[in-house]
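> Build me a model:
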Amino acid sequence: MAEQDVHTNKTDQLKFQDPTTRYPSISPPKQDQPEPGLDADMVPKADIGEFSYRGTGRLEGRKALITGGDSGIGAATAIAFSREGADVAISYLPDEEPDAKNVARIINESGRKAVTLPGDLTDASFCSDVVNQAVEQLGGLDILVNNAGKQIAVEGLDDLPDDQLEQTFQVNILAMFRTTRAALKHLQPGSTIINTTSIVAYQPSPALIDYSSTKAAINNFTKNMATQLAEKGIRVNGDCLNNG
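Sure, this is the predicted structure:
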């Protein structure tokens, strides 16, 4: 059986299946990659919906920007949006180009436009530039997904270096302020902002003190923006991860 058929039969969300046997029992080999890491080098490959997600046209004609859209949740979101009918721009670190090209390929094969925007969100100017580039190349913007994040575990606070602390806050929360501020110039009533948060905002992990702190800040930011923008007809939501 072809690889695509195997993936489809195991993970097609519209196919009636026995949940106790839907996924294989696997023990991934121990593996480690230097930052930022690539999905392309993971064993086994992540399921980002290429063979499983079938849309129903719920985002037909929409234009979305997803930060950190080259891998993981960002990639899965980009593919799902394209299958729902949206054109999608993804931002990512230049070192993640192989993953970004793969996601762009899937978006294009889904019949939608893909825009790839490499850059570093710790650079304040890029946070504005990436929004402007997305608007220019997509012809507008209806959806902003603030998904990019940095997470590195440490034993304790004494082991947390200043450069990691600053970069985690720059990527996870400061960039969110900046991209949202830039996007507000373009978002019309009916538009949506989605911020990726985590269960560690409520149940902090001792090994993720900086990451957990940013996720708590994201929750507060999301609630504030939802209140501010409701009267403008712009929805703001947080998407909470359960695995930190």
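
> from here on, contacts and neighbour counts on C-alpha atoms
Fine.

> Which residue, other than its chain neighbours, is closest to A100?
D70 (4.4 Å; C-alpha to C-alpha, 6 or more residues apart in numbering).

> ok, now which ones touch the one you found?
90-92, 96-97, 99-101, 103 (C-alpha atoms under 8 Å, 6 or more residues apart in numbering).

> any idea which element it lies in?
Counting by DSSP states H and E, no helix or strand carries D70.

> Could you measure from it over to D95?
11 Å (C-alpha to C-alpha, to the nearest Å).

> I figured M176 was touching N146, is that so?
Yes - M176 is within contact range of N146, at 6.1 Å (criterion: C-alpha atoms under 8 Å).

> To compare against the first, here's the next sequence to fold:
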Amino acid sequence: MTEDPTQKHPRPEFPGQDQQHPGWTGPMDPPPDHGETSYEGTGILRDRKAVVTGGDSGIGRAVALAYAREGADVLFTHLPEEEKDARETAALVEEAGRTAIAVPCDIREEEQCRRLVERAVAEFGRIDILVNNAAYQMSQPDGIQAISTEQFDRVVRTNLYGMFWLSKMSLPHMPSGGCIINSTSVQAYKPSPHLLDYAMTKGAIVTFTQGLAQMTIGDGIRVNAVAPGPVWTPLIPATMPDTTEFGKQAPIGRPAQPAEMAPAYVFLASPQASYITAEILNATGGTPLP
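Coordinates of the predicted model:
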């Protein structure tokens, strides 16, 4: 039976809630859906080796779960304070019968990125799929004057430097047929003023994806990105002052659940996407994009 997509998941208004960064899954109301009871794999990523940044919660957890149920082993990153969420993600991957390796890593630091890639190669022998998903934002309703240099630096180093380093370091260990999938955002095209610095980095990710794809396709490696609209993840109550109407602005009338993003990442990693590179797969809940 088909479902009305506007009614499939909770709609605003949501209960008021506030968390310290980086945010955690447990306190969220309503709880995010990562596909725990709904995602059914078909084995299209069997025995692939995947690295997913920010895999402890949100989109990253949903992708790790989906990849495992499609047959992939998953190494994923988390911040040290996200260890509880990371354990829950690892359990979901292991329940699918696949290897889960949770690595505390701050991708703002080049040496930590280097150690992460070395760990993945030591554990797996190669990297078939790299998902650059970890990100940082902090809403500043008072505009550019309220964005400190410290905040700007954190946003850029997390969202851009980490992606750059991990892509550069992973490519020598990625065989022909491998792929990189980056997380950009609807913010790349329709920036919200209170997320100016975050939106700027998401626009840069689009350009990076399209440029790197042209550079690597000669080696048989595809590079694409997913551009989500509003998604109900711990980053939202941890970085926004009011979440009661979060996602209401999307034409679908609600935020996405992480489980609704995961199929895009599965498709782009799959053999069925063999002719797709340098593309941005938009999953914005109906927001028209250029």
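
> What would you report as the TM-score here?
After superposition, the two chains reach a TM-score (TM-score structural alignment, normalised by the length of the first structure) of 0.90; 229 aligned residues with a C-alpha RMSD of 1.4 Å.

> returning to that earlier point: list buried residues within the contacts of D70 of the first structure.
Listed as buried from the contacts of D70 of the first structure are 90-92, 96-97, 99-100, 103; burial here means 16 or more other C-alpha atoms under 10 Å.

> taking those residues one by one, which sit in helices?
Taking DSSP state H, the ones among these that sit in helices are 97, 99-100, 103.

> So which of the contacts of D70 of the first structure is the closest to T8 of the first structure?
V103 (17.6 Å; C-alpha to C-alpha).

> Identify the residue of the second structure aligned to that closest one.
Using TM-score structural alignment to pair residues, one finds that V103 of the first structure aligns to T89 in the second structure.

> What of K223 of the first structure?
Using TM-score structural alignment, K223 of the first structure sits opposite Q210 in the second structure.

> Just give the number of residues close to its match.
17 (other C-alpha atoms under 10 Å).

> Next: V131 of the second structure.
28.

> swap in P44 of the first structure?
Neighbours of P44 of the first structure (other C-alpha under 10 Å): 12.

> The residue sitting nearest the centre point of the first structure: what secondary structure?
Nearest to the centroid of the C-alpha atoms of the first structure, with distances taken as C-alpha atoms, centre = their mean, sits G74, at 2.5 Å. Three-state call for G74 of the first structure (DSSP: H, G, I helix; E, B strand; the rest coil): helix.

> Spell out, range by range, the helices that occur in the second structure.
Under DSSP H, the second structure gives helices at 58-69, 83-95, 110-124, 149-156, 162-170, 196-216, 235-239, 258-269.

> ranking these by burial, who's on top?
helix 58-69 (a mean of 29; mean count of other C-alpha atoms under 10 Å).

> The corresponding residue of the second structure for the residue nearest to the centre of the first structure: what's it in contact with?
Counting by TM-score structural alignment, G74 of the first structure corresponds to G60 in the second structure. Contacts for G60 of the second structure (C-alpha under 8 Å, 6+ apart) come out as 52-54, 133-134.

> Tabulate the residues you listed (CSV), appending neighbour count.
Converted to CSV, the contacts of G60 of the second structure look like this (neighbours: other C-alpha atoms under 10 Å):
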residue, neighbour count
V52, 25
T53, 29
G54, 27
N133, 25
A134, 25
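
> nearest to P172 of the second structure, of those residues?
Nearest member of these to P172 of the second structure, counting by C-alpha to C-alpha, is V52, at 17.3 Å.

> residue contacts, the closest one?
Here V52 of the second structure is in contact with 60, 63-64, 74-77, 130-133 (C-alpha under 8 Å, 6+ apart).

> out of the residues you listed, which are inside strands?
74-77, 130-132 (DSSP state E).

> Among the residues you listed, which pair sits farthest apart?
Once C-alpha to C-alpha is applied, these give V74 and N132 as the farthest pair, at 13.3 Å.

> Tell me which of the two has more neighbours.
V74 (29 against 26).

> and the more buried one, what pairs with it in the first structure?
By TM-score structural alignment, V74 of the second structure lines up with V88.

> Now do the contacts for that match.
Per C-alpha under 8 Å, 6+ apart, neighbours of V88 of the first structure: 63-66, 78, 81-82, 107, 112-115, 138.

> Can you list which of those residues carry over to the second structure?
Mapped onto the second structure and checked by both residues aligned by TM-score structural alignment, their matches' C-alpha atoms under 8 Å, these keep the contacts 63-66, 78, 81-82, 107, 112-115.

> hmm, which two among these are most spread apart?
I66 and R112 (14.8 Å).

> so how far is S91 of the first structure from the nearest residue to R105 of the first structure once chain neighbours are set aside?
Once flanking residues are discounted, R105 of the first structure sits nearest to A114: 7.9 Å by C-alpha to C-alpha, 6+ apart. Distance of A114 of the first structure to S91 of the first structure, computed by C-alpha to C-alpha: 11 Å.
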